[in-house]
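Student: What follows is a protein structure lacking sequence information:
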């Protein structure tokens, strides 16, 4: 039985990934601190469903805890490691930047040190579309320079990309970085727009719409995202001979390291996203139009050609379908 170690296992994406791996016959070691950044009960419910499998082991601790991951790598010798743990949220990084330093940067350092001592076949690490920062040429392509992050959250994630590259170069660790694009779906995070909008609309409360509604996002359905991760697990990067990198590939010329966009390749206007929620709930939204928040960007849009080249797969769920699935879950979970 193959062993996978997943950090952030009780999180939104972590839960879906662990469930997918368990269904496929993996033994899964899940690490999650069950932090109170959002409703802990939601994380506990996700984890409880994972624990129904005899092949799931959960470890409750912070990834930045010195020696924690080193011990787990030594004990479990996972073949594949997917690092999803970290402090999320652009806006929260303005209020509590130290938590991002500790979880995202120090936590990733602990992971890399453990992987150096006990190398898995493939190490996969979550980054973010926010790493593209002030880039205004879209859709975003992995080979574009990404030097001007505009939130501390994005800066910490871009830092982990550079850290992982150095370990890949120095120690031959095969590393794939993911840049996620606005992931949504059932069991989603309460701090994300879809959750907050659905809750407010069903309660008859107004929703805060930033940049006066002039926002675009590449909304990526969580099941599609997990499918992309699973397929990339088998697309292990190799250090190129003579620094020759195929055209369009983000593979490093000096390391078995690459970065891959995981997005729907569809730039959706926020007003259309809200209309999809209204259609799914059967309620009209009361909109409180507001200026852009600091650290946010007006648009994201992924070029997913590299994912297609590496795996033959491209995310395909339409926003209307994904929103409908989320609203159905929300009504059932909260009995509204």
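Tutor: Yes, it's here. Owing to the predicted nature of the structure, the values given are computational and were not obtained by experimental measurement.
Student: make it CA atoms for all contacts and neighbour counts henceforth
Tutor: OK.
Student: Do a quick rundown of the helices in this protein.
Tutor: Here the chain has its helices, by DSSP state H, at 12-23, 40-50, 68-76, 92-95, 97-100, 107-117, 152-171, 193-203, 222-233, 270-281, 305-311, 319-334.
Student: Take those helices and write them to CSV, including distance to residue 146.
Tutor: Output for the helices of the chain, formatted as CSV (distance: least, Cα to Cα, whole Å):
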stretch, distance to residue 146
helix 12-23, 24
helix 40-50, 32
helix 68-76, 29
helix 92-95, 19
helix 97-100, 19
helix 107-117, 20
helix 152-171, 8
helix 193-203, 25
helix 222-233, 22
helix 270-281, 24
helix 305-311, 17
helix 319-334, 27
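Student: Now render these as a markdown table, adding mean neighbour count and distance to residue 260.
Tutor: Shown next, in a markdown table, are these (neighbours: other Cα atoms under 10 Å; distance: least, Cα to Cα, whole Å):
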| stretch | mean neighbour count | distance to residue 260 |
| --- | --- | --- |
| helix 12-23 | 21 | 17 |
| helix 40-50 | 17 | 27 |
| helix 68-76 | 17 | 25 |
| helix 92-95 | 15 | 24 |
| helix 97-100 | 17 | 22 |
| helix 107-117 | 20 | 18 |
| helix 152-171 | 21 | 11 |
| helix 193-203 | 19 | 24 |
| helix 222-233 | 20 | 9 |
| helix 270-281 | 18 | 25 |
| helix 305-311 | 18 | 6 |
| helix 319-334 | 17 | 22 |
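Student: so which of those comes closest to residue 61?
Tutor: In terms of Cα to Cα, the element of the helices of the chain nearest to residue 61 is helix 68-76, at 7.9 Å.
Student: what does that closest one contact?
Tutor: Defining contact as Cα atoms under 8 Å, 6 or more residues apart in numbering, one finds that helix 68-76 is touched by 3, 61, 63, 110-111, 113-115, 117-118.
Student: Comparison target below:
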């Protein structure tokens, strides 16, 4: 197939692109390579794609509808995997406008292009952060997610609502994936695994928020990519059992689906730090601090429907995942 992947220089986007290319798909990648974090890391990810003749790269912001429409006209992608976004919960508190441009305007342009170019299926990145103030665990897509505690989360929930409107109005199949904490080789330097590895290696203290009482559904990158591609292959269908008197937020009479994509095994933050210490052979100095603004204490994904309906099965345990991550880290940052 010809598949459009936005955010192809990103952590999940690059790995997804590689796996699609390996199985024989043609991939049209778009990324603006912004400076939210180290652009050299993004460039190095893109270098990994240079050996694939079926990869075609474009560099621009998705808020530019004209350029996006030109790409759709030129390549006519059958499927689209939208992973580009302005990421970061904390950053959304200090730079809210960036999230409106990228996460709302950019996503609208993706929907419009899918509409006008008869794209068969749109898979897009949502986030576990949409659960916000909801404390019922494990998080289920059947639960309400109407109380986001950061603007980032609000934009991701908005994406889900925008997708539903297009699925309803124009019969565009859309699947939203609520990612839970993704980690592994080539990860984002603004996320805790990379921050911990860098500071522990340098002998600097690490900030441990909520006094270390967090639990996170850490999910290894390979498992995430498997779930993304399986979801792309299974085109969203209307739910014939959907009841408007008791509406299920995860499906609809339109071809619209929402899934959690996580490991389904939350890990204590202190255990995660312990594994990093073990692989680095260095003991961490810890600054125990209260909860950060916009954060939640625990994340725990119910992924039963992704398993049942898509065939997703996370397989990388936390010990193996951290060992792989630190091995890459030592090689990339010698």
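Tutor: Here it is on my side, so go on. Only a predicted model underlies this, so the values are computations on that prediction, with no experimental measurement involved.
Student: tm score of chain vs chain?
Tutor: The TM-score (TM-score structural alignment, normalised by the length of structure 2) is 0.97; 333 aligned residues with a Cα RMSD of 1.6 Å.
Student: closest to residue 216 of structure 1 out of the helices of structure 1?
Tutor: helix 270-281 (5.6 Å).
Student: if I read this right, residue 321 of structure 2 contacts residue 220, doesn't it?
Tutor: Yes - applying Cα atoms under 8 Å, one finds residue 321 of structure 2 in contact with residue 220, separated by 6.0 Å.
Student: Between the two, which contacts overlap?
Tutor: 183-184.
Student: neighbouring contacts of stretch 241-257 of structure 1?
Tutor: 142-143, 165, 168-169, 172-177, 237-240, 258-260, 306.
Student: buried set for it?
Tutor: By neighbour count on 16 or more other Cα atoms under 10 Å, the buried set for stretch 241-257 of structure 1 is 249-257.
Student: Make CSV from the residues you listed and add distance to residue 300 of structure 1 to it.
Tutor: Shown next, in CSV, are the buried residues of stretch 241-257 of structure 1 (distance: Cα to Cα, whole Å):
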residue, distance to residue 300 of structure 1
249, 20
250, 19
251, 22
252, 24
253, 27
254, 29
255, 28
256, 27
257, 24
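Student: Leaving out chain neighbours, which residue sits closest to residue 319 of structure 2?
Tutor: Leaving aside its sequence neighbours, residue 319 of structure 2 sits nearest to residue 275 (Cα to Cα, 6 or more residues apart in numbering; 6.9 Å).
Student: ok, so what distance separates the one you found from residue 25 of structure 2?
Tutor: Residue 275 of structure 2 is 37 Å from residue 25 of structure 2, where distance means Cα to Cα, to the nearest Å.
Student: now do residue 119 of structure 2
Tutor: 16 Å.
Student: Give the residue from the two that has the larger number of neighbours.
Tutor: Higher neighbour count among residue 119 of structure 2 and residue 25: residue 119, with 20 against 16, using other Cα atoms under 10 Å.
Student: Leaving out sequence neighbours, find the closest residue to that one.
Tutor: Nearest to residue 119 of structure 2 is residue 78, by Cα to Cα, 6+ apart, at 5.1 Å.
Student: is it true that the one you found touches residue 26?
Tutor: No - here residue 78 of structure 2 does not reach residue 26: they are 10.3 Å apart, not a contact under Cα under 8 Å.
Student: got any residues that touch both of those two?
Tutor: Going by Cα under 8 Å, 6+ apart, residues that sit against residue 78 of structure 2 and also against residue 26 are 1-3.
Student: Inside strands: which ones of those?
Tutor: Per DSSP state E, strands hold the following members of these: 2-3.
Student: I'd like the shared contacts of residue 78 and residue 26 of structure 2 laid out as JSON lines, including distance to residue 21 of structure 2 and neighbour count.
Tutor: Listed next are these as JSON lines, based on distance: Cα to Cα, whole Å; neighbours: other Cα atoms under 10 Å:
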{"residue": "1", "distance to residue 21 of structure 2": "10", "neighbour count": "11"}
{"residue": "2", "distance to residue 21 of structure 2": "10", "neighbour count": "18"}
{"residue": "3", "distance to residue 21 of structure 2": "10", "neighbour count": "25"}
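Student: Let's have the shared contacts of residue 78 and residue 26 of structure 2 in TSV, adding distance to residue 283 of structure 2.
Tutor: Output for those, formatted as TSV (distance: Cα to Cα, whole Å):
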residue	distance to residue 283 of structure 2
1	48
2	47
3	44
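Student: With respect to residue 82 of structure 2, which of the shared contacts of residue 78 and residue 26 of structure 2 is nearest?
Tutor: residue 3 (10.3 Å).
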